[in-house]
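Trainee: Just need the structure, nothing else, for what follows:
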Amino acid sequence: MLMQDATIETVISILEKTGESKNPWLTAHQLRYAETLKRLYAFDGERTTALELGATHIFQYILAKMGFETVYGTQFRSSPEQTDRKPFELTVDGFPMRSTFLTVNFEEEPIPLPDESLDLVLCCEVIEHMDVDPMFLMSDLNRVLKPGGALLMTTPNCTSSQNVLKILHGYRPHFFMQYMKNRSPYRHNFEYDIHALLALTQAAGFECTSLETVDTFGKSSEEALEFLRKNDLPTAHRGDNIFFIGKKSGPVIERWPPELYV
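Mentor: Have a look, this model is predicted:
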């Protein structure tokens, strides 16, 4: 049985068990993983089928240990020759972790799963990579989730105290907007604040049940927060990572929310 402990030590242990403890990207996100686990463990819905967008072994392992009968992950379809489904299996401490990886271009192709077939979707550090049409993905998540199904999203907060500090000192406030030397397009294309994320999720037919920001990538900037306080500006939701939990409350409300599309 899974001990529902969501600490950095837990994350390090799971990374070691899944053979990913030396992956520099994964180890750099240990605190974010721990914060995500806290919210994932609170899921109290039916545990039949779950999907993780941009799959990682750590959450595939946790979902299986949480008792989900079927677990899906995704990888981005970079060419038409890629197969649609790829079985994946890894045994950790005698526990068989089985899932199916789906290849899909989130902004152009429907997720190859039936309507209303999922209890839970994880969309962690994915939405900021959407290039032209995030509502295509959000609308499809509405389609594949059961009524009342849960969506757990995380994404960097472009109005964090760290980014406020950058603006105060005359620098651009982006988290990861640099071009890639290898010409990869997989940088951040749109970085969200809580208002934009709420507009996106509400338009897609999701009711927010929890919204928090937490510093998981760096330390909070006391200089920026003090400036905000002195000038009677809001200091709430200044953590550098947004954690959103919502439930599917109905059909898509607005395909092109004006807060995000022109």
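
Trainee: make it CA atoms for all contacts and neighbour counts henceforth
Mentor: Will do.

Trainee: any idea whether the closest residue to Ile242 other than its chain neighbours is helix, strand or coil?
Mentor: Nearest non-adjacent residue to Ile242, counting by CA to CA, 6 or more residues apart in numbering: Thr213, 4.5 Å away. Classification of Thr213 using DSSP: H, G, I helix; E, B strand; the rest coil returns strand.

Trainee: Contacts only, for Thr213.
Mentor: Each residue near Thr213 by CA atoms under 8 Å, 6 or more residues apart in numbering is listed here: 157, 237-243.

Trainee: With neighbour count and secondary structure added, can I get these in TSV?
Mentor: Formatted as TSV, the contacts of Thr213 follow (neighbours: other CA atoms under 10 Å; DSSP: H, G, I helix; E, B strand; the rest coil):
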residue	neighbour count	secondary structure
Asn157	27	strand
His237	19	coil
Arg238	26	coil
Gly239	26	coil
Asp240	25	coil
Asn241	27	strand
Ile242	26	strand
Phe243	23	strand
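
Trainee: how about the helices in the protein?
Mentor: 8-17, 24-28, 30-41, 57-65, 134-144, 161-168, 194-203, 222-230 (DSSP state H).

Trainee: Highest mean neighbour count out of the ones you listed?
Mentor: Counting by mean count of other CA atoms under 10 Å, helix 134-144 has the highest mean neighbour count of the helices of the chain, with a mean of 22.

Trainee: quick check: angle from that one to helix 194-203?
Mentor: 40 degrees (axes from the mean of the first three to the mean of the last three CA atoms, to 10 degrees).

Trainee: Let's compare: structure for the following, please.
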Amino acid sequence: MTVVNEGGAQAPHERSRRVRGELPASGVRHALAERARRRARSSLPLPIRKALRRVYRALRHPKPPPPRTLILPSDVADADALRAYLTDTDIFSTVEEADAYLADALERFRVTVAMLPELPAGVQVLELGANPYFITRLLRRRGIDAVCANWFGPGRPARGQQIVTSRSTGERHVFDFDHFNVESDRFPYPDGSFQLVLCCEILEHLPQDPIHMLAEIHRVLADGGLLLLTTPNATRIDNLARMLRGDNVYEELSGYGTYGRHNREYTVAELRLLLSECGYTVSDVFALDIHDHAADWKSTMPGPNPGDRGCNLFALAEARGMPRWRYPRWLYSSQHALRRPVMPDLVVGCNDDVQAMGGLYELEVIQGVHARWMGCEPRATLLLSPTFEGAGTIRVEGVAPPVEAGDLTLCAELNGRQVSWHIAADGRPFSRGADVDISVGDQQVVLHTDRQWRPVECGLNPDTRTLSVAISSVALLPR
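Mentor: Below you'll find the model as predicted:
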């Protein structure tokens, strides 16, 4: 084969170029480096060489974790009795239809109930996606009457009721429920209303904004309240087997529309990361094979943790502090299209992903404060949504630049009026306020400074960014 340079001239032979040093001989260098490593290993004492081989094998072929043991409570320990109890209902048109549903879901119900914490009398529980009320009925057998929520599509009233009748005894079970879309609506409950929220087999159906649901769950949970979440595992054995066969791993389209199919499934690592970024303290996330099929594939499938290939994911997480609307780049593209007010004020680390319109760098912890530096653009534009109008105060909190950067002036523009403050360069957190007139509804606050600085030019570090002040929160408060 003739090698031609750009412009059509024939290139010199590759070997001659290597001899002259014009073309890196990466393959030759790799072989020489490997030979040197072998000589170095052979010079080591035999016990050390054996230990290194054991480490190498462990890294190449890690041992699977011990199988997870779950102790099933007595009320779900007998699978046959549980199946008979749950199928004895007219929520499905036929017993065969109920049997088909439980053939896939019964073991998941048993594991979910086994994960429930000890619940005191009078505990407030919210069950999202409660229909067909199987877990709801299991909770009622324990004396817990959960608040139910469903979504059957737009155009329905905010409250609904379904009555389920036992086929064998005629006993009626009445289920009142709130009707709202967990992906877009504000949940119709005050902050901190519940000690436990069940979110079973919902996450995978959300096509656009699971962050909204997780943030709203966090908001309605009491501090220290628990979220119990289940969802299919994207890297389950079934999916890997389909790929090896050349089959498609995606679900069929649904006649019920977008929400009728799985739109985005998650791995163990993704689910743990997603919950953490939304402000939860994750107690446990694991994959479990709740079906017998394909269990023997695990020993032959490559990967760091064969135990993460179970068909379902189960998670238990604790809500602490404020909810977070974090839209991670590993999950989202075009995050700018999701910008909107979700809180009246802006709190960096909580809702800045959706209420900061531009002009701020990425989130950092500066002097122990979650903040974002200004300076990547001349102005930072923030979206706020006050719930009152009239005389008020704008309050800006953040971190001042270091002494080496020098003092500066911070300005804020709102409703055609500009206020400004002197910020002393001491590298410490600051809080500034000024009187302004405030209107109800979405409003833009524009921040800018009279000067900027660069850490590298101040001799602080190699950071070449253009900075001014770091912002941690902006609030509009009644005077």
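
Trainee: What would you report as the TM-score here?
Mentor: The TM-score (TM-score structural alignment, normalised by the length of the first structure) is 0.84; 251 aligned residues with a CA RMSD of 2.6 Å.

Trainee: thinking again about what came up before, for the helices of the first structure, which one sits closest to Thr49 of the first structure?
Mentor: helix 57-65 (9.3 Å; CA to CA).

Trainee: Find me the equivalent region of the closest one in the second structure.
Mentor: Aligned by TM-score structural alignment, helix 57-65 of the first structure corresponds to residues 133-141 of the second structure.

Trainee: How far does that stretch sit from its chain's centre?
Mentor: What separates the centre of stretch 133-141 of the second structure from the centre of its chain is 28 Å, taken as CA atoms, centre = their mean, to the nearest Å.

Trainee: go on, stretch 56-70 of the first structure?
Mentor: Taking mean C-alpha positions (CA atoms, centre = their mean), stretch 56-70 of the first structure and its chain are 15 Å apart.

Trainee: Quote the end-to-end distance of it.
Mentor: Taking CA to CA, to the nearest Å, the first and last residues of stretch 56-70 of the first structure lie 16 Å apart.

Trainee: Distance of whatever residue of the second structure lines up with Ala34 of the first structure relative to Arg329 of the second structure?
Mentor: For Ala34 of the first structure, the aligned residue in the second structure is Arg110 (criterion: TM-score structural alignment). According to CA to CA, Arg110 of the second structure and Arg329 of the second structure sit 35 Å apart.

Trainee: One more: Arg261 of the second structure?
Mentor: Taking CA to CA, one finds Arg261 of the second structure at 24 Å from Arg329 of the second structure.

Trainee: right, so of the helices of the first structure, which gets closest to Arg47 of the first structure?
Mentor: Closest among these, using CA to CA: helix 57-65, at 8.9 Å.

Trainee: in the superposed pair, what's the mean gap between that closest one and the second structure?
Mentor: Once fitted to the second structure, helix 57-65 of the first structure is off its aligned match by 1.7 Å on average (mean CA distance after the TM-score superposition for the first structure).

Trainee: That helix to helix 30-41, inter-axis angle?
Mentor: 20 degrees.

Trainee: now the angle from helix 57-65 of the first structure to helix 8-17?
Mentor: Going by the same axes, to 10 degrees, helix 57-65 of the first structure is angled at 100 degrees with respect to helix 8-17.

Trainee: so the match of Ala34 of the first structure touches Val76, yeah?
Mentor: Yes - look at Arg110 of the second structure against Val76 with CA atoms under 8 Å: they come within range, at 5.8 Å.

Trainee: list residues touching both of those two?
Mentor: By CA under 8 Å, 6+ apart, Arg110 of the second structure and Val76 have no common neighbours.

Trainee: Contact partners for Val446 of the second structure?
Mentor: When contacts are counted by CA under 8 Å, 6+ apart, Val446 of the second structure touches 379-382, 412-414.

Trainee: Assign a three-state SS to it, would you?
Mentor: Classified using three-state DSSP, Val446 of the second structure is strand.

Trainee: coming back round to it: secondary structure and distance to Leu196 of the second structure for the contacts of Val446 of the second structure - can I get that in CSV?
Mentor: As requested, the contacts of Val446 of the second structure are exported to CSV (DSSP: H, G, I helix; E, B strand; the rest coil; distance: CA to CA, whole Å):
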residue, secondary structure, distance to Leu196 of the second structure
Arg379, coil, 42
Ala380, strand, 39
Thr381, strand, 37
Leu382, strand, 34
Ala412, strand, 41
Glu413, strand, 42
Leu414, strand, 41
